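>>> Model the following, please.
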Amino acid sequence: MDTVEIASRTAAVERTGGCLCGSIRYRVTGDPRVHYCHCDMCRRATGSAFAVLAWTSSSNLSWLSEEPAYRTSSPIARRGFCGACGSPLTLSYAAAEGEVALHVGTFDNPEGLEPQYNYGSSQRLAWVCCGVDLPHHDTEERW
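Sure, this is the predicted structure:
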């Protein structure tokens, strides 16, 4: 392996994304931890059968334009969204200070962000077939 190849492999991965209307843009460095979330809180927040979340350190996230509006969505979670178009953007937990999840669908190029496990598996809708072969983790939270 030559020096250029080593440098390119160790260079920080950078990804960008934003909301539907383009008012909010962000950059993330590093490789996030990606999973499906089937909990009822994520279903309601996204209006979908599940969420696909990319978790990263808050220090790896930079807002390139305005920051999202925030709402405390439960006693344990806060969600960021675009105040102009309503796109859900982030999820963070008080118990996991310093970590934030971005909705994978908001990334400009989400192809490389493949989920590695399922969360909230006991609340998975019976007709959801994606990721059934991945590891499953449960949650006790229900809202």
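
>>> Please make it C-alpha for all contacts and neighbour counts, starting now.
Fine.

>>> Give the helix, strand or coil label for Tyr78.
One correction, residue 78 is Arg, not Tyr. strand (DSSP: H, G, I helix; E, B strand; the rest coil).

>>> What is the neighbour count of it?
16 (other CA atoms under 10 Å).

>>> what's the burial count for the closest residue to it other than its chain neighbours?
In space, and not counting its chain neighbours, Arg78 is closest to Thr72: 4.2 Å by CA to CA, 6 or more residues apart in numbering. Residues lying near Thr72 (other CA under 10 Å) number 13.

>>> Assess the claim that Thr72 and Phe81 are in contact.
No - between Thr72 and Phe81 there is no contact under CA atoms under 8 Å: 11.3 Å.

>>> Another sequence for comparison is provided below:
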Amino acid sequence: MSASLEGRCLCGALRYRITLPVIDAGYCHCRLCQRSAGAPVLAWLTVPMAQFAWLAGTPVVFHSSEHSQREFCGACGTQLLFRRSADPQTVDVTIASLDDPEQLPPQYHIWRQSRIGWFETADSLPRHEDSGPDR
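The predicted structure is shown next:
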């Protein structure tokens, strides 16, 4: 794997680079992720803010709670980032938006208490009912 990863939105108006290493990568089953993606789960990677850079475009920001925001493409709607609104130390990036998402498989599942009953995965990754032991 190279020293960085790049990704983009569906239409290519937003492009970003992540400098490795990442902190972690996992599946989130929370209701906010489900509603924001229209999907039963989202796969995220986490890096320190200093390791993330926009290469092209400016995202639209939506404050999905009183303390966090999601950033997406205003042209095609692709959600790319999640982070705290005030003084973020890390940023979560959607793994599927990477140019090569195969390079970074998820390591765990979080917020399983919100899992949609008809959606189940057959992997053997650790499962946490809430944010997990290290969050």
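
>>> what residues are shared contacts of Thr72 and Phe81 of the first structure?
Contact criterion CA atoms under 8 Å, 6 or more residues apart in numbering; residues shared by Thr72 of the first structure and Phe81: none found.

>>> Translate the residue nearest to Arg78 of the first structure into the numbering of the second structure.
Using TM-score structural alignment to pair residues, one finds that Thr72 of the first structure aligns to His63 in the second structure.

>>> And the residue nearest to Arg78 of the first structure, how far from Gly18 of the first structure?
21 Å (CA to CA, to the nearest Å).

>>> same question, Thr10 of the first structure
The value you get for Thr10 of the first structure to Gly18 of the first structure, if CA to CA is used, is 26 Å.

>>> The two: which is more packed in?
It is Gly18, of Thr10 of the first structure and Gly18, that has more neighbours when counted by other CA under 10 Å, with 25 against 8.

>>> any idea what that one aligns with in the second structure?
Using TM-score structural alignment, Gly18 of the first structure pairs with Arg8 in the second structure.

>>> swap in Asp133 of the first structure?
Counting by TM-score structural alignment, the partner of Asp133 of the first structure is Ser124.

>>> ok, that match - how many residues close by?
Count around Ser124 of the second structure with other CA under 10 Å applied: 8.

>>> Ok, Pro40 of the second structure next?
Pro40 of the second structure has 19 nearby residues by other CA under 10 Å.
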